[in-house]
Each structure stands twice: as C-alpha cells, then as structure tokens.
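K.L.:
predicted model and sequence follow; I will ask about them next.
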Amino acid sequence: MQGGKSSSAVGAAKEAVANVGASAWAGKEKTMAVVQETVNKAKAHDPAAKAEAEARKQERIHEAEAAKRDAMRYNAAAKEHATAASYHPTPGSAVDARDVEVEGAAAPRAGSSDDSYLGARHAVGEDGGHQLPARGTAGGHSA
C-alpha cells in the first residue's frame, strides 16, 4: 500500500472520531439546554419569563449546532492539510488533475468544499489551541 493512501485512511478515521466527539458534545449541550429551559419554565410565574426561557433554549441549541459545524469544518481542513502534507509524488508519476493550475487558481481537491476553513471557534483536537469548552459544572463536578 502506498504511503499516501494509508495516511489518508488514518486521517479519515481521525476526522470521523473527532466528528463523533463534536456531535456528542453538541447533543449533550442541547440536552442541557432543554433541561434548563424546563426548570426555568417551572420556576417562572408569568408568560414573559416562560417565553424568555424558551428563547434562551433556542439560542443555546443554535450555539451548540454552530460549534459542532465549526468543529467538523476544522476537522475536515485538518485532514486535508495532513493528506496534502503526506503526498509526495515520485519522479515520472502521472500528473493528477488536482495538482494542475487553471488560470492561476488551483483545481479543487476531490471531496473539498468552500466551507472547509480554519476559522473554527470550537473543535475537537489539540491542533492550534482549538478546543471545545470545558466540560462539567462550575463546581468541578461532572454529570
């Protein structure tokens, strides 16, 4: 097996595992938002407070989804970067269409999209300091 193919398989596996972690984290955050909203609605005595609890729940859910999408974009970009760094063509090898420039712009890599960028606020992994928010409660106890 060629080195590039095995490293891309490893990169794909790492990306998949990181994406599962990001998805699990987002699911946990959304569940916590629903539970908090239920508690806030039970404590509320007026319709305005209940509506505010609902709005806050929706905001937290959207934030968790955005963080998950950012993490997945970051993971895809990290995999692409690792795959590109491990690709070393040998002299006399066939030219791949992905390596040919067209009118000064590189052709897009297979499987890439315009939304894979490194601007993620939250991501699973340790590359570049991008981390998901700390888990657990303020008192240091985890649920």
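P.N.:
Yes, it's here.
K.L.:
please count neighbours and contacts with C-alpha atoms only from this point.
P.N.:
Noted.
K.L.:
ok, for Arg60, nearest residue in space, not its chain neighbours?
P.N.:
Ala33 (6.2 Å; C-alpha to C-alpha, 6 or more residues apart in numbering).
K.L.:
second structure for comparison follows:
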Amino acid sequence: MQAAKNAAEAVKEKAANIGASAKAGMEKSKAVAQEKTDKMTAHTQMEKEMAEEKKNKRMAEAEYHKQEAKESNAAARRATSAPGGHPMYSTGGTDNPTGATEVPAGRVTEGTVESRPMGVGTGTGGTTVHKTRVE
C-alpha cells in the first residue's frame, strides 16, 4: 500500500514539476517577445541595452520560480510520504523556514491565498459572516 502511495506522490510531483517548467517557459518566451518589441521601439543604444537587461532579469526570475516550485513539490512529497505524516501538513523541521508548528505542504501557487471554510481559523472563536451579495 505504501509503495502505491509513493508512486502516486511521485507522479503528482512530476506533473507539478512539468507545470512549473511550462510556466517558466512561457514567462521566458514573453520576456523574449517583449525585448524584441522594446528594441524595435528604442531610439538609442542605451534603450536597447536596457531592454536586453530587462529580458535577462525576467528570464532569471522565471528560472528561480521554477526551481522554487520544484523544491516545494519535493518538500510536499516528502511530507506526505513520511511515516505517520499528514498529507496536508508538515510539523516544522527543515521544510519549514518560518518555524511555525503547522504549514501547508501542498503545491503552492504564487499569487494565491490560502482558503479555509468560513469561520475556521479566524481567531475569534466564533463564526464569521460571509456577504454573498455583490453590489
């Protein structure tokens, strides 16, 4: 049973890594296209050099985010495949840079926020009111 779980986790990690690589590839392609546009509209050599520097910076950031995602995916796999480990949470240790006691160990997507059921984790002890009508 554990071997099947580990295999499934490996597949999930691989799929998440492929997604991170694809996203990084798209970001790099956008950077190249933007650089070409900037170079075509540039009037001076300095503007052309700035466009190339901007492209290099964006490409480096895309690669950094890809590597960060791969590390996060590996940490999530380790947390779920550990004996007695909970599939959603790790308990600190080396995978927890903040030192908090519980940190979500699932896939992290930059630009998103954690979601919980209403009234859970609000710190008030009660429930929260959710406004369902948008005006």
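P.N.:
Happy to help now that I have it. Everything numeric here is computed off the predicted structure, so don't read it as measured data.
K.L.:
overlay them and tell me the TM-score.
P.N.:
Put the two chains on top of each other and the TM-score (TM-score structural alignment, normalised by the length of structure 2) is 0.65; 98 aligned residues with a C-alpha RMSD of 2.3 Å.
K.L.:
circling back to that earlier point, go ahead and confirm the residue nearest to Arg60 of structure 1 touches Ala64.
P.N.:
No. In this structure, Ala33 of structure 1 is not within contact of Ala64 by C-alpha atoms under 8 Å, at 9.6 Å.
K.L.:
once aligned to structure 2, how far is stretch 22-35 of structure 1 on average?
P.N.:
Compared with structure 2 after fitting, stretch 22-35 of structure 1 deviates on average by 0.1 Å (mean C-alpha distance after the TM-score superposition for structure 1).
K.L.:
which part of structure 2 matches that stretch?
P.N.:
Using TM-score structural alignment, the residues of structure 2 aligned to stretch 22-35 of structure 1 are 20-33.
K.L.:
helix, strand or coil for the residue nearest to Arg60 of structure 1?
P.N.:
Following DSSP: H, G, I helix; E, B strand; the rest coil, the label given to Ala33 of structure 1 is helix.
K.L.:
likewise Glu71 of structure 2?
P.N.:
helix.
K.L.:
check contacts around it.
P.N.:
Contacts for Glu71 of structure 2 (C-alpha atoms under 8 Å, 6 or more residues apart in numbering) come out as none.
K.L.:
counterpart of Glu53 of structure 2 in structure 1?
P.N.:
Glu53 of structure 2 maps onto Ala55 in structure 1, by TM-score structural alignment.
K.L.:
please, which helix or strand holds its match?
P.N.:
Ala55 of structure 1 is part of helix 47-86, with elements assigned from DSSP states H and E.
K.L.:
if we can go back for a sec, which ones are touching the residue nearest to Arg60 of structure 1?
P.N.:
Counting by C-alpha under 8 Å, 6+ apart, Ala33 of structure 1 has contacts Lys57, Arg60, Ile61.
K.L.:
same thing with Ala62 of structure 2?
P.N.:
Ala62 of structure 2 neighbours (C-alpha under 8 Å, 6+ apart): Ala24, Gly25, Glu27, Lys28.
K.L.:
of those, closest to Ala76 of structure 2?
P.N.:
Of all the contacts of Ala62 of structure 2, Ala24 has the smallest distance to Ala76 of structure 2: 20.1 Å, by C-alpha to C-alpha.
K.L.:
tell me which residue is most central in structure 2.
P.N.:
Centroid-nearest residue in structure 2: Thr109, 3.4 Å away (criterion: C-alpha atoms, centre = their mean).
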